[in-house]
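Peer 1: this is a predicted model, with the sequence first.
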Amino acid sequence: MNIAHLSDLHFGVHSPDAVSSLIADVVAAAPDLTVVTGDLTMRARTGEFQQARAFLEELPGPVLVVTGNHDLPLDSPLRLFKPYDRYRSYISADLDPVVRVPGLTAVGLQSMPRWRWKDGLVRRSQLSLVSSTFAAAPGGDLRLVALHHPPFGQTLINGPKLLRTGADLLLAGHTHHPDVRTMGSTVVVVAGTSTSRRTRGTPSSWSRITVAEGMVTVIERHFMLDGWRTGRLITVPHAGRPSGPGPGDRRPG
């Protein structure tokens, strides 16, 4: 199973060079599923969503997309009464999408309520959606959850409960720093910012995730002056401690 994980595109403060070359880099990976974990825009403006829509249409499908905190308008009337309308109009009407491909069942969650400005929340109904979807999945399927907020730190209410739904993989963004860790029986992969200039000391990046024979391999692709290059390679069992080279120990050219 081969998954492309992008996040924090931030159209409006994006790098045109990163955008123009990223599509080809993702296409070359031939993913079975492409996941984008939120913050498609910087200020949820119409023009930013239009740019994000055009970008998503070029990604190899199927594509699973969720909202981020920057995808809700900042101004009070829209945020109060129509917080998700622009996202629904330009990206997807389904805020908690389910995507199934052979061997994989994936659930996306809208983790940004209108009354929070930055941190996230997983509602009880969403926990039930994940549990029921995984319960109905074929026995051998890889079970994946995607949302904007990672389940560690203080950024996500009910994060620990989400980790008890039986997910093999949980994909998130928000921090702009790539991260791979095992939490219980779930491998958590946080993607960096793929096209934003707000890199916070880490190059723009996306993560290629391969799952085979009980192992999860994450290859980070970093945007450098000469284009996209392979960065860290991290291998983690489905459950347990990382094995093989640690983060940053192996950099295959």
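Peer 2: In hand now; what should we look at?

Peer 1: okay, CA-based contacts and neighbour counts for the rest of this
Peer 2: Noted.

Peer 1: what about the helices in the chain?
Peer 2: Under the criterion DSSP state H, the chain contains helices at 16-29, 46-58, 76-81, 85-90, 124-135, 159-162.

Peer 1: hmm, who's touching the fifth one?
Peer 2: The list of residues contacting helix 124-135 from outside it, by Cα atoms under 8 Å, 6 or more residues apart in numbering, reads Asp96, Thr105, Val107, Leu109, Arg143, Val145, Lys161, Leu162, Thr165, Gly166, Ala167.

Peer 1: I'd say the fifth one and Leu163 touch.
Peer 2: Yep, that's Arg143 we're talking about. No: at 11.7 Å, Arg143 and Leu163 do not qualify as touching, with contact defined as Cα atoms under 8 Å.

Peer 1: OK, contacts around the closest residue to Gly108 other than its chain neighbours?
Peer 2: Leaving aside its sequence neighbours, Gly108 sits nearest to Ala146 (Cα to Cα, 6 or more residues apart in numbering; 4.7 Å). By Cα under 8 Å, 6+ apart, the residues touching Ala146 are Val35, Thr37, Val66, Ala106, Val107, Gly108, Leu109, Leu170, Leu171, Ala172.

Peer 1: the contacts of helix 124-135: which two are farthest apart?
Peer 2: Farthest-apart pair in those is Thr105 and Lys161; separation 19.0 Å (Cα to Cα).

Peer 1: any idea which of the helices of the chain gets closest to Phe223?
Peer 2: helix 16-29 (6.7 Å).

Peer 1: got the buried residues for the closest one?
Peer 2: Ala18, Val19, Leu22, Ile23, Asp25, Val26 (16 or more other Cα atoms under 10 Å).

Peer 1: which residue of Thr105 and Lys161 possesses the greater neighbour count?
Peer 2: Using other Cα atoms under 10 Å as the criterion, Thr105 and Lys161 rank with Thr105 on top: 21 against 12.

Peer 1: okay, now the one to match up with it:
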Amino acid sequence: MSSPLVIAHLSDLHLGAHVPASVAAIADEVGAFHPDLTVVTGDHTMRARPREFLQAVDVLDKLPVPRLVVPGNHDLPLVSPLRVTAPYARYRRWIGEDNAVARLPGLTALGINSMPWWRWKSGRVTHAQTTTLRQVMGQASPDSVRVLALHHPPFAGGLARLVGRSRLTRALRAARVDIVLAGHTHVPSVHQSRHGPLVVIAGTATSYRVRDVPRSWTMLRVTAEAVEVHERFESEPGAWHTGRVVRHLRRPH
């Protein structure tokens, strides 16, 4: 890898429960870092209403390309027959397919839909998705950075535990995934999983639904030796600064 790969990671925009100044500034803020890939890990809307999806499309379209985007629990209708009959119809109409692949020189990324319609807000990973994970990463070059993106933190416990977590853990190891990107908690964090990949959770980028930390997004700089995670916090609406930089050595494949 001759130069660092830059990945912009945003999550939990919650259009419909957003701060207008934050929304207005986020595209320029992210674009200033010239990311090779922009990843947005779900909860683009607050209640999956059509007007919120239209707002989300406007925001997403201004973010740097290429983009990898996955749905979150708020992107399914909450109290509506559509929750059962067509839970992903609005998302697919305005945002696109909910399982997607991004391939760049030196980088292979897979985004999966971790939100089943039959759970209230916690997630699941299916057998078909883990099969796809193995297949997609199996096609990556040996030195490629391998990234999985989903809305739900993969190793949460208790009621937040993923259905299918054991199969996902096995697939992450078999696929030699380097980085997992997720959201959902509204609290940024970085930790090296004992299951292999570095797990990076992004906070909420534009919503007023913060949880004891400011709005934030995450920028990753990936080299052959290490992953640097820069957490960008909002100091006032529309103004951002780097609050923390975490450096992790990459494990050999």
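Peer 2: Yep, it's here. For clarity, every value in this text was computed on a predicted model and none was experimentally measured.

Peer 1: now the contacts of Ala146 of structure 1 as JSON lines including neighbour count?
Peer 2: Shown next, in JSON lines, are the contacts of Ala146 of structure 1 (neighbours: other Cα atoms under 10 Å):
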{"residue": "Val35", "neighbour count": "25"}
{"residue": "Thr37", "neighbour count": "29"}
{"residue": "Val66", "neighbour count": "29"}
{"residue": "Ala106", "neighbour count": "25"}
{"residue": "Val107", "neighbour count": "25"}
{"residue": "Gly108", "neighbour count": "28"}
{"residue": "Leu109", "neighbour count": "26"}
{"residue": "Leu170", "neighbour count": "24"}
{"residue": "Leu171", "neighbour count": "25"}
{"residue": "Ala172", "neighbour count": "29"}
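
Peer 1: tell me which of those is nearest to Ser92 of structure 1?
Peer 2: Nearest to Ser92 of structure 1 among these, with distances taken as Cα to Cα, is Val66, at 8.6 Å.

Peer 1: for that closest one, what are its contacts?
Peer 2: Val36, Thr37, Gly38, Leu95, Asp96, Pro97, Gly108, Leu109, Gln110, Ala146, Leu147, His148.

Peer 1: and stretch 8-21 of structure 2, how far from the chain's centre?
Peer 2: Averaging C-alpha positions (Cα atoms, centre = their mean, to the nearest Å) puts stretch 8-21 of structure 2 13 Å from its chain's average.

Peer 1: how about stretch 127-141 of structure 1?
Peer 2: 19 Å.

Peer 1: where does it end up in structure 2?
Peer 2: Using TM-score structural alignment, stretch 127-141 of structure 1 corresponds to residues 130-144 of structure 2.

Peer 1: can you give me the buried ones in the matching stretch?
Peer 2: Buried residues in stretch 130-144 of structure 2 (16+ other Cα under 10 Å): Thr130, Thr132, Leu133, Arg134, Val136, Met137, Ala140, Ser144.

Peer 1: okay, the first one and Ser144 of structure 2: tell me how far apart.
Peer 2: Using Cα to Cα, to the nearest Å, one gets 19 Å for the distance from Thr130 of structure 2 to Ser144 of structure 2.

Peer 1: now, the contacts of helix 124-135 of structure 1 that are in strands?
Peer 2: Thr105, Val107, Arg143, Val145 (DSSP state E).

Peer 1: show me the contacts for the equivalent of Leu63 of structure 2 over in structure 1.
Peer 2: Matched by TM-score structural alignment, Leu63 of structure 2 corresponds to Leu59 in structure 1. Contact analysis of Leu59 of structure 1 by Cα under 8 Å, 6+ apart lists Ile23, Val26, Val27, Thr34.

Peer 1: out of those, which is nearest to Lys118 of structure 1?
Peer 2: Once Cα to Cα is applied, the member of the contacts of Leu59 of structure 1 that ends up nearest Lys118 of structure 1 is Thr34, at 24.6 Å.

Peer 1: give me the distance between the alignment partner in structure 2 of the closest one and Ala128 of structure 2.
Peer 2: Taking TM-score structural alignment, the alignment pairs Thr34 of structure 1 with Thr38 from structure 2. In this view, Thr38 of structure 2 and Ala128 of structure 2 are 25 Å apart by Cα to Cα.

Peer 1: check Val84 of structure 2 too.
Peer 2: With Cα to Cα as the criterion, Val84 of structure 2 and Ala128 of structure 2 are 21 Å apart.

Peer 1: looking at these two, which one has more neighbours?
Peer 2: Neighbour count, other Cα under 10 Å: between Val84 of structure 2 and Ala128, Val84 has more, with 13 against 8.

Peer 1: nearest residue to that one in space, please, no chain neighbours.
Peer 2: In this structure, Val84 of structure 2 finds its nearest non-sequential neighbour in Trp117, 6.9 Å apart by Cα to Cα, 6+ apart.

Peer 1: so the aligned partner of His14 of structure 1 in structure 2 versus His241 of structure 2, what's the distance?
Peer 2: Using TM-score structural alignment, the equivalent of His14 of structure 1 in structure 2 is His18. Distance of His18 of structure 2 to His241 of structure 2, given as Cα to Cα: 19 Å.

Peer 1: pick out whichever of those two has more residues nearby.
Peer 2: His18 (19 against 14).

Peer 1: which position in structure 2 pairs with Ala24 of structure 1?
Peer 2: Using TM-score structural alignment, Ala24 of structure 1 lines up with Asp28 in structure 2.

Peer 1: and its match, what does it touch?
Peer 2: Leu63.

Peer 1: any idea how far Ser207 of structure 2 is from His14 of structure 2?
Peer 2: Distance from Ser207 of structure 2 to His14 of structure 2, by Cα to Cα: 6 Å.

Peer 1: quickly note the distance from the aligned partner of Arg43 of structure 1 in structure 2 to Gln129 of structure 2.
Peer 2: Aligning on TM-score structural alignment places Arg43 of structure 1 opposite Arg47 in structure 2. Going from Arg47 of structure 2 to Gln129 of structure 2 by Cα to Cα gives 26 Å.
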